[in-house]
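Engineer: this is the structure alone, sequence omitted:
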């Protein structure tokens, strides 16, 4: 946790455990959740930084089963945003694969 210009920056590591990764349906749910917050939210991987509010960028992050990534948010509701998105990633891991 760091403070930058009086705006909180929060980062939490997540591991993708859903057998199919963060595919289209959960990615869409993830993006809708991210868009509900005022903070800027990013997915960080070795390959780059991807906007959590863009379905195209979330899919481009190519989050497969076993991958680790950071969810980063900066803004007035950063803590809530990161907690919500980390919770969603964990929920996706518990879902049955069709």
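Structural biologist: That came in fine, so what should we check first? In this text, all values refer to a predicted model and were calculated from it rather than measured experimentally.
Engineer: switch to C-alpha atoms for all contacts and neighbour counts from now on
Structural biologist: Noted.
Engineer: where along the chain do the strands fall?
Structural biologist: Here the chain has its strands, by DSSP state E, at 2-4, 7-15, 40-45, 48-51, 68-74.
Engineer: for those, give me CSV that also has mean neighbour count.
Structural biologist: Below are the strands of the chain laid out as CSV (neighbours: other CA atoms under 10 Å):
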stretch, mean neighbour count
strand 2-4, 10
strand 7-15, 18
strand 40-45, 21
strand 48-51, 17
strand 68-74, 21
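Engineer: against that first model, consider the following:
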């Protein structure tokens, strides 16, 4: 099963080290393959270097895709993380 969501980064500093680490640790809890996409570039959400290499800034649109048995739960958890920890 594949799930997808689109989020706009509202954090003033984008996905710097702390929020990138939070996202990576959360993604690692799921069996699904989870990817971030920005402007056609993709990375594995379970890779801190991959996330940081995306250079995500405030206002950027991120498409988050999860594919696997727990994809829906992964997307829901990532949306909650963005709204609670990263966006505000």
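Structural biologist: Structure received. Please read these numbers as outputs of a predicted model, since none were measured by experiment.
Engineer: dump the strands of the first structure to CSV, plus distance to residue 60 of the first structure.
Structural biologist: Formatted as CSV, the strands of the first structure follow (distance: least, CA to CA, whole Å):
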stretch, distance to residue 60 of the first structure
strand 2-4, 27
strand 7-15, 17
strand 40-45, 11
strand 48-51, 8
strand 68-74, 13
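Engineer: to residue 81 of the first structure, which of those strands lies closest?
Structural biologist: strand 68-74 (6.9 Å; CA to CA).
Engineer: average distance between that closest one and the second structure?
Structural biologist: With mean CA distance after the TM-score superposition for the first structure, strand 68-74 of the first structure departs from the second structure by a mean of 0.4 Å once superposed.
Engineer: rewinding a little: looking at the strands of the first structure, spot the one closest to residue 91 of the first structure.
Structural biologist: Nearest to residue 91 of the first structure, of the strands of the first structure and by CA to CA, is strand 7-15 at 11.8 Å.
Engineer: in the second structure, which spans are helices?
Structural biologist: For the second structure, the helices defined by DSSP state H occupy 17-28, 48-53, 71-81.
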